[in-house]
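# Here's a sequence, model it:
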Amino acid sequence: MHLAEGRVEIFHNNEWGTVCGDAWTIEDAMVVCRQLGFRSEGANDYDYAWFGEGIGAIFLDDVSCIGNENVLGECPHRGWEKHNCAHSLDAGVSCEQDIRLFGGHSYNEGRVEMFHNGGWTPLCDASWGEKESVVVCRQLGFPIDGAKAQIGAGFGHDRENSLRNDVSCNGTESTLQQCAHVGWEEHICNQSQLIGVICGK
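Okay, here's the model as predicted:
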């Protein structure tokens, strides 16, 4: 499973600031992962500046999420910029990615697969291009310079159902789920439409 992890920071009043790890829980981490477009299942919470201390403002303290909120700001908290905290308690999270590259010759390339209904399923899209590939590379933490799309079974094929979606990205999105799309649909894919991506190293 691919992980995305780090210190939690929020953009507020035109600057980035941290979140205090006082009473930071798995429910809080689930909301952060959901807000960023990752799977909330498998989220992990960290405090005591596990990913290093931030600088500048501390925007939230005593966050108390139920776990089903869409953004962290919806959760009860002490109030914006109201805290009795220090950066030594900065909160962090790790989230499970629901996108992976599979079947490539190196770690930065492969068939694009999505975690769907409890398993990994290849993506299939005849209109996939460079912008969509850039977003996948960014989401997985790879350099986006030189990101390339490969349509067809160049990274192997899958005889089972694939996920078809007419995804259209502008190339600046953080995750594939943020791109315009019409919904994920399972079907038997034409192998010539399987999506592959090569990311920078």
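
# Please count neighbours and contacts with C-alpha atoms only from this point.
Noted.

# so where do the helices sit in the protein?
Secondary structure of the chain (DSSP state H): helices at 26-35, 130-140.

# nearest residue to Phe11 other than its sequence neighbours?
Using Cα to Cα, 6 or more residues apart in numbering and skipping the chain neighbours, the partner closest in space to Phe11 is Gly17 (6.5 Å).

# What is the burial count for that neighbour?
When counting by other Cα atoms under 10 Å, one arrives at 21 neighbours for Gly17.

# Also Gly118?
Other residues close to Gly118 by other Cα under 10 Å number 6.

# swap in the one 10 residues further on?
Applying other Cα under 10 Å, we find 23 residues neighbouring Trp128.

# residues contacting it?
Trp128 is in contact with Ala149, Ile151, Asp166, Val167, Ser168, Ile195, counting by Cα atoms under 8 Å, 6 or more residues apart in numbering.

# mind checking how far Val167 is from Glu113?
14 Å (Cα to Cα, to the nearest Å).

# go on, His105?
As for His105, its distance to Glu113 is 16 Å (criterion: Cα to Cα).

# quick one: the strands in the protein?
In the chain, the segments counted as strands under DSSP state E are 3-7, 9-12, 15-19, 39-46, 58-60, 92-96, 99-103, 109-116, 119-124, 148-151, 162-164, 185-187, 195-198.

# Can I get the ones you listed in a markdown table including distance to Glu173?
Listed next are the strands of the chain as a markdown table, based on distance: least, Cα to Cα, whole Å:
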| stretch | distance to Glu173 |
| --- | --- |
| strand 3-7 | 16 |
| strand 9-12 | 16 |
| strand 15-19 | 19 |
| strand 39-46 | 17 |
| strand 58-60 | 24 |
| strand 92-96 | 18 |
| strand 99-103 | 14 |
| strand 109-116 | 17 |
| strand 119-124 | 18 |
| strand 148-151 | 16 |
| strand 162-164 | 20 |
| strand 185-187 | 22 |
| strand 195-198 | 16 |
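
# one more to line up against the first:
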Amino acid sequence: GWGVHTCDHSEDAAVICAGSGLADLVHLRLAGGPHRCAGRLQVQHLGRWGGVCGLTWALPAARVTCRALGCGPALRAAQVSVPRDELTWVESLRCEGGEGNLLECQVQVWGAPPCPHAAVTCALPGEA
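Below is the predicted model of the structure:
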């Protein structure tokens, strides 16, 4: 009971969480842009690339994304229309801008209703 402990393993408790896949937020790319530091933000999950819903997308998240990809500063955050059958892995991504990576941001994953995708234009490394 409460307050009485035997210190043996009969009272152990644990939480095992099913893999949320949040670690996949480090597998990023920008697709369809004019250079490697511009385009639609995509995340690889379960071996497939999918987009990030752009409805909550803003410049602070773009700043974190540009840093995570080894690009220069974020110049622009945008939403782009995509076909309805385009995979959307991340429903919501909100950052303050100073986070070290997207895992530190407020994120809702996996699978989202059809929506415009997040896009970013970062400066190329060394340009700003």
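
# Which of the contacts of Trp128 of the first structure sits closest to Arg159 of the first structure?
Ile195 (14.3 Å; Cα to Cα).

# The closest residue to the closest one other than its chain neighbours: how many residues sit nearby?
Leaving aside its chain neighbours, Ile195 of the first structure sits nearest to Ile151 (4.9 Å; criterion: Cα to Cα, 6+ apart). Residues lying near Ile151 of the first structure (other Cα under 10 Å) number 21.

# show me the contacts for the counterpart of Ile151 of the first structure in the second structure.
Aligning on TM-score structural alignment places Ile151 of the first structure opposite Gln79 in the second structure. Shown in contact with Gln79 of the second structure (Cα under 8 Å, 6+ apart): Gly54, Leu55, Trp57, Pro116, His117, Ala118, Ala119.

# Give me the buried entries from those residues.
Neighbour counting with 16 or more other Cα atoms under 10 Å marks Gly54, Trp57, Pro116, His117, Ala118, Ala119 as buried within the contacts of Gln79 of the second structure.

# As a markdown table, these with distance to Leu46 of the second structure would be great.
What follows is these, written out as a markdown table (distance: Cα to Cα, whole Å):
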| residue | distance to Leu46 of the second structure |
| --- | --- |
| Gly54 | 21 |
| Trp57 | 23 |
| Pro116 | 22 |
| His117 | 19 |
| Ala118 | 20 |
| Ala119 | 22 |
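
# Pull up the gap between the counterpart of Ser127 of the first structure in the second structure and Val64 of the second structure, please.
Aligning on TM-score structural alignment places Ser127 of the first structure opposite Thr56 in the second structure. Noted for Thr56 of the second structure: a distance of 14 Å to Val64 of the second structure, by Cα to Cα.

# Neighbour count for these two, which is higher?
Legend: neighbour count by other Cα under 10 Å for Thr56 of the second structure and Val64, higher for Val64 (22 against 14).

# hang on, that one packs against Glu104?
No: the pair Val64 of the second structure / Glu104 is not scored as a contact, 9.6 Å apart, by Cα atoms under 8 Å.

# Common neighbours of those two, please.
Residues within reach of Val64 of the second structure and of Glu104 at once, by Cα under 8 Å, 6+ apart, are Cys95.

# Do I have it right that Leu30 of the second structure meets Gln42?
Yes: with contact defined as Cα under 8 Å, Leu30 of the second structure reaches Gln42; the gap is 6.0 Å.

# The aligned partner of Asp98 of the first structure in the second structure and Val43 of the second structure: what is the separation?
The alignment partner of Asp98 of the first structure in the second structure, by TM-score structural alignment, is His27. Distance of His27 of the second structure to Val43 of the second structure, computed by Cα to Cα: 6 Å.

# With neighbour numbers in mind, choose between the two.
The neighbour comparison of His27 of the second structure against Val43 (other Cα under 10 Å) goes to Val43, with 22 against 13.

# which one is the more buried one nearest to, not counting chain neighbours?
Nearest residue to Val43 of the second structure in three dimensions, chain neighbours excluded: Leu28, at 4.7 Å (Cα to Cα, 6+ apart).

# number of nearby residues for that neighbour?
19.

# ok, it touching Gly39?
No: taking Cα under 8 Å as the definition, Leu28 of the second structure is not a contact partner of Gly39, at 11.5 Å.

# is it true that Gly129 of the first structure touches Ala149?
Yes: the pair Gly129 of the first structure / Ala149 is scored as a contact, 5.6 Å apart, by Cα under 8 Å.

# got any residues that touch both of these two?
Counting by Cα under 8 Å, 6+ apart, Gly129 of the first structure and Ala149 have no shared contacts at all.
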